[in-house]
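Asks: dropping a prediction and its sequence here:
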Amino acid sequence: MTWLRKPWVGPLAFVVVAFVAFSLPPYLTGDRLQSRVQSDWGPHYPLLVVHVVCASIAIITCVVQIWPWFRGRFPMWHRRIGRVYVLAGVLPSGLAGLVIGWMTPFGPVAMVSNVLLAVLWLTFTLLAWRAARQRRFGDHRKWMIRSFVLTISIITNRIWGAIAFVLLADSVPEAELPNTIAGIATWTGWTIPLLASQWWLERKPRRRAPAERREALTQVG
């Protein structure tokens, strides 16, 4: 089966589902005290709920969207789920993320990273949407890869945060530790994967171009 040639699909789907299953439930209760990010700013919690819920939609639908077997076998559903990814996922989550990123309680370093991440996430996704509508499927694929990388950056953010905690817990004053870890994790969580994806896009062998053309023709049909 052709989908078996993409061994990353299964592990990625497992990680995403496990992450959503762990992260989402506290924000479905309506209880501010269960939020993993606390803020004294009144609108912060409802915007955070919108951000988390819609980001969960984005991250789940995005895994389906980048699955080559699904794209090739069900092009109509690929387009429909793509609309869900943009309109019910990235767009509301990114707009809410702009505001809560600006009002983050973790200091100016994390604030700049969060706002820039939200702007790029929205921009890459809308560029991918426009390219698809204009039947520029090669450009659509590249912008979607960049959008996907930023979508899953919340997972890599947690990994870098854990690493930063292990390395800095004994050397940074306790009062400064949360902001320090947040500043490191928020920046490394999305910049490193984005740079890696850009390198991959530029280094991709030319021999795969015919396969991309066949996929584009399938989607047009």
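Replies: Happy to help now that I have it. Numbering: from 1, shown residues only.
Asks: could you use CA atoms for every contact and neighbour count after this?
Replies: Will do.
Asks: sec struct for residue 39, please.
Replies: Taken by DSSP: H, G, I helix; E, B strand; the rest coil, the conformation at residue 39 corresponds to coil.
Asks: for it, give me its contacts.
Replies: 45, 104-105 (C-alpha atoms under 8 Å, 6 or more residues apart in numbering).
Asks: swap the cut-off to 10 Å and go again
Replies: Residues in contact with residue 39, defined by C-alpha atoms under 10 Å, 6 or more residues apart in numbering, are 32, 45, 100, 103-106.
Asks: adding another structure so you can compare the two:
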Amino acid sequence: MSEYVQVPSPSGKSAAWSPAANWLIPVALLLLSAVPVVAGSLRLAEMVGGLPVLPDGDRVRSAPVALVAHIVSVTVFSVLGAFQFAPRLRRRRRGWHRIAGRLVVLCGLLTALTGLWLTLFLPRGAADGDALVAIRVVVSVAMAACVCLGFVSVRRRDFAAHRSWMIRGYAIGMGAGTQFFTQMAWIVAVGPVTTVGTTSTLTAGWLINIVVAEWIILRGAAGPGRQSCGGADGDGAAGVTGSAAGTPAATSAVQPAVARRC
């Protein structure tokens, strides 16, 4: 597959991702996902006879099928999803991006729906209040909606909307990673986590991820002349070189070609 050439923006600054972003983005997301992945692995080990390491084991093991489905789906969603945001991988391996993307969508929906089921039907934890239950329901529904909208958008070939919705869905799904740090901050600053502390720290984790996701979406949309192609980061609109690059005539001429290649 041929490479697209970057069209310079009117300000003269390149809108393309830096080479470091090709590995920094997935590495950062994998580090963030390490908390739910490790916790899920420890919980699965407990369920097959391993030593209990995590608290609340008896309560969560009362629904083994839903729990295992949740752990497996969130692990695949977080790890495979991290590579979906690597710019070069999206551009050069679009077939892989599409196939992996379908699995990410499936696992994202399963993560949200099993999380909703566990919230509604498991016995509550000692620090789980009504407010936290309501917030978890809203978060689960919002994550499922974002993933569905991301899938619908790509089927309509609206790649900019697809990118935005999948970023939102992934950010919500990775709430557990950020919540580890918000809970540690509470313990250091205040002490043991109470009902109020649990609700506050978990909500803060989701809100931080959502705010960062919206900032990333707005930052991507602000790039002049950016147009998503096949889930890529906007380089698809940059296929013109020479003195005509960046002019209105060149832009109108390249749009049909870009649409055909996407």
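Replies: Here it is on my side, so go on. Small disclaimer: the values here were computed from a predicted structure and weren't measured.
Asks: return the member of the contacts of residue 39 of structure 1 nearest to residue 129 of structure 1.
Replies: Set against residue 129 of structure 1, the nearest of the contacts of residue 39 of structure 1 by C-alpha to C-alpha is residue 100 (24.8 Å).
Asks: ok, that closest one to residue 113 of structure 1 distance?
Replies: Remark: distance between residue 100 of structure 1 and residue 113 of structure 1 (C-alpha to C-alpha, to the nearest Å) = 12 Å.
Asks: cool, residue 56 of structure 1 as well?
Replies: Look at residue 56 of structure 1 and residue 113 of structure 1: by C-alpha to C-alpha, they are 20 Å apart.
Asks: over to residue 19 of structure 1?
Replies: Taking C-alpha to C-alpha, one finds residue 19 of structure 1 at 22 Å from residue 113 of structure 1.
Asks: kindly provide the distance from the residue nearest to the spatial centre of structure 2 to residue 151 of structure 2.
Replies: Structure 2 has residue 170 as the residue nearest its centroid, 1.8 Å off, counting by C-alpha atoms, centre = their mean. For residue 170 of structure 2, the distance to residue 151 of structure 2 equals 13 Å [C-alpha to C-alpha].
Asks: quick one: common contacting residues for these two?
Replies: Listed contacts common to residue 170 of structure 2 and residue 151 are residue 105; contacts here mean C-alpha under 10 Å, 6+ apart.
Asks: in stretch 151-171 of structure 1, which residues are buried?
Replies: 151-157, 160-161, 164-165 (16 or more other C-alpha atoms under 10 Å).
Asks: what do you get for stretch 161-168 of structure 2?
Replies: Judged by neighbour count using 16+ other C-alpha under 10 Å, the buried positions of stretch 161-168 of structure 2 are 161-168.
Asks: onto which residues of structure 1 does it map?
Replies: Using TM-score structural alignment, stretch 161-168 of structure 2 lines up with residues 139-146 of structure 1.
Asks: quick one, what contacts residue 153 of structure 1?
Replies: By C-alpha under 10 Å, 6+ apart, the residues touching residue 153 of structure 1 are 59, 117, 147, 159, 185-194.
Asks: hmm, try it at 7 Å
Replies: Contact analysis of residue 153 of structure 1 by C-alpha atoms under 7 Å, 6 or more residues apart in numbering lists 189-190.
Asks: about what we covered before: out of the buried residues of stretch 161-168 of structure 2, the closest to residue 249 of structure 2 would be?
Replies: residue 161 (25.8 Å).
Asks: ok, average deviation of the strand or helix carrying the closest one from structure 1?
Replies: Element membership for residue 161 of structure 2, per DSSP states H and E: helix 159-173. After superposition onto structure 1, helix 159-173 of structure 2 sits on average 0.9 Å from its aligned residues (mean C-alpha distance after the TM-score superposition for structure 1).
Asks: sketch out the strands for structure 1, chain order is fine.
Replies: Using DSSP state E, structure 1 contains no strands.
Asks: structure 1: helices as residue ranges?
Replies: Taking DSSP state H to define them, one finds helices in structure 1 at 9-23, 44-65, 68-73, 75-84, 91-102, 108-133, 137-151, 153-168, 177-203, 209-220.
Asks: okay, the ones you listed in TSV with distance to residue 38 of structure 1 next?
Replies: Listed next are those as TSV, based on distance: least, C-alpha to C-alpha, whole Å:
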stretch	distance to residue 38 of structure 1
helix 9-23	15
helix 44-65	8
helix 68-73	39
helix 75-84	29
helix 91-102	11
helix 108-133	15
helix 137-151	22
helix 153-168	17
helix 177-203	12
helix 209-220	44
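Asks: among those, which is nearest residue 3 of structure 1?
Replies: Once the helices of structure 1 are compared by C-alpha to C-alpha, helix 68-73 is nearest, at 5.3 Å.
Asks: for the contacts of residue 39 of structure 1, which one is nearest residue 79 of structure 1?
Replies: residue 100 (30.0 Å).
Asks: where's the closest one relative to residue 201 of structure 1, distance?
Replies: From residue 100 of structure 1 to residue 201 of structure 1 the distance is 31 Å (C-alpha to C-alpha).
Asks: settle it for me: which of these two has more neighbours?
Replies: Set residue 100 of structure 1 next to residue 201 and count neighbours by other C-alpha atoms under 10 Å: residue 100 wins out with 23 against 13.
Asks: what sits against that one?
Replies: Going by C-alpha under 7 Å, 6+ apart, the list of residues near residue 100 of structure 1 reads 44, 47-48.
Asks: most surrounded residue in the residues you listed?
Replies: residue 48 (21 neighbours).
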